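Asker: sequence and predicted structure are below.
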Amino acid sequence: MNTSKYSDRELVWSLYGTQGLLFLLTVGLLFFLHDQPAELGEYFQLDFRELFLFGMLPALVVVAVDLLLTIKLPSHLYDDGGINRQIFRSRSFWHIVFLCLLISFVEELLFRGVVQAHIGLVGASIIFALIHVRYLTKPVLFISVVLMSFMIGLLFWWTDNLLVTMTAHFVIDFVLALYIRYIEKEEHA
């Protein structure tokens, strides 16, 4: 059900604006919290085995559980007010790729690379969940985003590799966006 009072264009620009603000916050925190902001580069390791085992596989499990819940639970429990549907339903494939890359890069850089590195897994996961404000009144969605955040936080804790968490975040967002764009759209047509 689409209850958004905003146009598709307004929602997408809002998403870009939010990611831009989060990126600026990340840069500010990096310079405030680090003597050497370049230290963040230590968290980027291109290890394809690690990306697959700790990035892709856990993300696909999250996607499978999420889709199962979407299918099995009454729709009102898993409805975000139609925001995700409105954002992704008419985007091109490549725009979805770009949006998901942007979101996973910015949010993981901030929440794992800066916040979790300074206040820990629990604090970063709770703050990550809280910025998804529209889920606060939707217990199933909120619990889902909290658990996803803890899982991604654990991946960072185990690997110290932001590319792993960015991969996991990207795969989750991308596959669910494709579901909305190509499958769910047909079901709700």
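Answerer: Now that the structure is in, tell me what you want to look at.
Asker: use CA for all of it now, contacts and neighbours both
Answerer: OK.
Asker: the helix or strand hosting Ile103: what's the following helix or strand?
Answerer: Take DSSP states H and E as the rule and Ile103 turns out to sit in helix 93-108. For helix 93-108, the following helix or strand on the C-terminal side (DSSP H and E) is helix 117-119.
Asker: who touches the residue sitting nearest the centre point of the chain in this structure?
Answerer: Nearest to the mean C-alpha position of the chain, by CA atoms, centre = their mean, lies His169 at 5.0 Å. When contacts are counted by CA atoms under 8 Å, 6 or more residues apart in numbering, His169 is found next to Ala59, Ser104, Glu108, Ile152.
Asker: put this next to the first one:
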Amino acid sequence: MRKTQAEIVKQLSHRELMLNVYFSQLLFLGLAIVFAIFMFQDISDLFQLFKWNPREILLFGLVPGLLVVLIDILLIRWLPEKAYDDGGINQKVFENASITGIFLIALVVSVSEELLFRGVIQTNFGYIFASLIFALIHFRYLKKIVLLVSVLLLSFLIGYMYVLTENLLVTITAHFTIDFLLGIYYRLRRSDINGTEKTTTS
């Protein structure tokens, strides 16, 4: 009998799950570099997409990222728990991670995924194609309509920020802000649940 994703996740230790996360991100990073070699006249062209523009980073990176986090937290609190159930992956990744660990996860994920999907794919194949591919890699959401719509909208939002700025530091900032703050939220949420359970049983 084939195991569900939730059952597989439950069997993995936090360390094993983290190794899977980092392996997938190293794969994305490697693909970004390999594709860039073939798709750019010079590999340095890819790194020219990193532009230090504090105004752009703030207005098109940090602010949208904060708004997405706020909306996500409100939806998590308002909607039934099963609507945001991704098989327990996010909860298990973040609930036992330190703040430093969450920071590193968010940084690695935002840099590797934005480099591949915006820096390489969107630059060469366009906004819609890159946004759809980015959404499709989150295949675990395909049977979860709320999560699927959420990741689609997020993908198109970040992609559009790149259309406006052509600046990877903008999209990395937005992506990092979302992952880091939601990671902290999941960690604190688990602490609150544990605290409530202890109070109830004592």
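Answerer: Right, received. Where do you want to start? Predicted model only: the values in this text are computed from it and were never measured.
Asker: circling back to that earlier point, for the helix holding Ile103 of structure 1, give me the average deviation versus structure 2.
Answerer: If you overlay the two and look at helix 93-108 of structure 1, the average distance to its match in structure 2 is 0.5 Å (mean CA distance after the TM-score superposition for structure 1).
Asker: now that helix: which residue numbers in structure 2?
Answerer: Aligned using TM-score structural alignment, helix 93-108 of structure 1 spans residues 99-114 in structure 2.
Asker: could you measure from Asp89 of structure 1 over to Phe23 of structure 1?
Answerer: Quick fix: residue 89 of structure 1 reads Arg, not Asp. 26 Å (CA to CA, to the nearest Å).
Asker: scratch that, Val61 of structure 1
Answerer: Counting by CA to CA, the gap from Val61 of structure 1 to Phe23 of structure 1 is 28 Å.
Asker: neighbour count: the two, which is higher?
Answerer: A count of neighbours by other CA atoms under 10 Å puts Phe23 above the other of Val61 of structure 1 and Phe23, at 19 against 12.
Asker: residue contacts, the closest residue to the more buried one other than its chain neighbours?
Answerer: In space, Phe23 of structure 1 comes closest to Val106 once its chain neighbours are excluded; the distance is 5.8 Å by CA to CA, 6 or more residues apart in numbering. Contact partners of Val106 of structure 1, counting by CA under 8 Å, 6+ apart, are Gln19, Leu22, Phe23.
Asker: make it 10 Å
Answerer: Gln19, Gly20, Leu21, Leu22, Phe23, Leu24, Thr26, Cys100, Gly113, Met166 (CA atoms under 10 Å, 6 or more residues apart in numbering).
Asker: next: Val93 of structure 2.
Answerer: 9, 13-15, 17-18, 21, 101-102, 105, 183, 186-187.
Asker: from the residues you listed, which would you call buried?
Answerer: Val9, His14, Leu17, Met18, Gly101, Ile102, Ile105, Gly183, Tyr186, Arg187 (16 or more other CA atoms under 10 Å).
Asker: nearest to Arg140 of structure 2, of the residues you listed?
Answerer: Arg140 of structure 2 lies nearest to Val9 out of the buried ones among the contacts of Val93 of structure 2, by CA to CA, at 12.1 Å.
Asker: I figured the closest one hits Arg15, correct?
Answerer: No - Val9 of structure 2 is beyond contact range of Arg15, at 11.7 Å (criterion: CA atoms under 10 Å).
Asker: count of neighbours near the aligned partner of Asp85 of structure 2 in structure 1?
Answerer: In structure 1, the residue paired with Asp85 of structure 2 is Asp79, using TM-score structural alignment. When neighbours are counted by other CA under 10 Å, Asp79 of structure 1 registers 18.
Asker: related to what we said a few turns ago, now for the contacts of His169 of structure 1: which two are most distant?
Answerer: Checking these with CA to CA, the most distant pair is Ala59 and Glu108, at 14.1 Å.
Asker: when the two are compared, which one has more neighbours?
Answerer: Comparing Ala59 of structure 1 with Glu108 by neighbour count (other CA under 10 Å), the higher total belongs to Glu108, at 29 against 25.
Asker: leaving out chain neighbours, which residue sits closest to the more buried one?
Answerer: Per CA to CA, 6+ apart, closest to Glu108 of structure 1 is Met166, 5.9 Å.
Asker: mind checking the SS state of Asn86 of structure 2?
Answerer: Rather than Asn, residue 86 of structure 2 is Asp. Taking DSSP: H, G, I helix; E, B strand; the rest coil as the rule, one finds Asp86 of structure 2 in the coil state.
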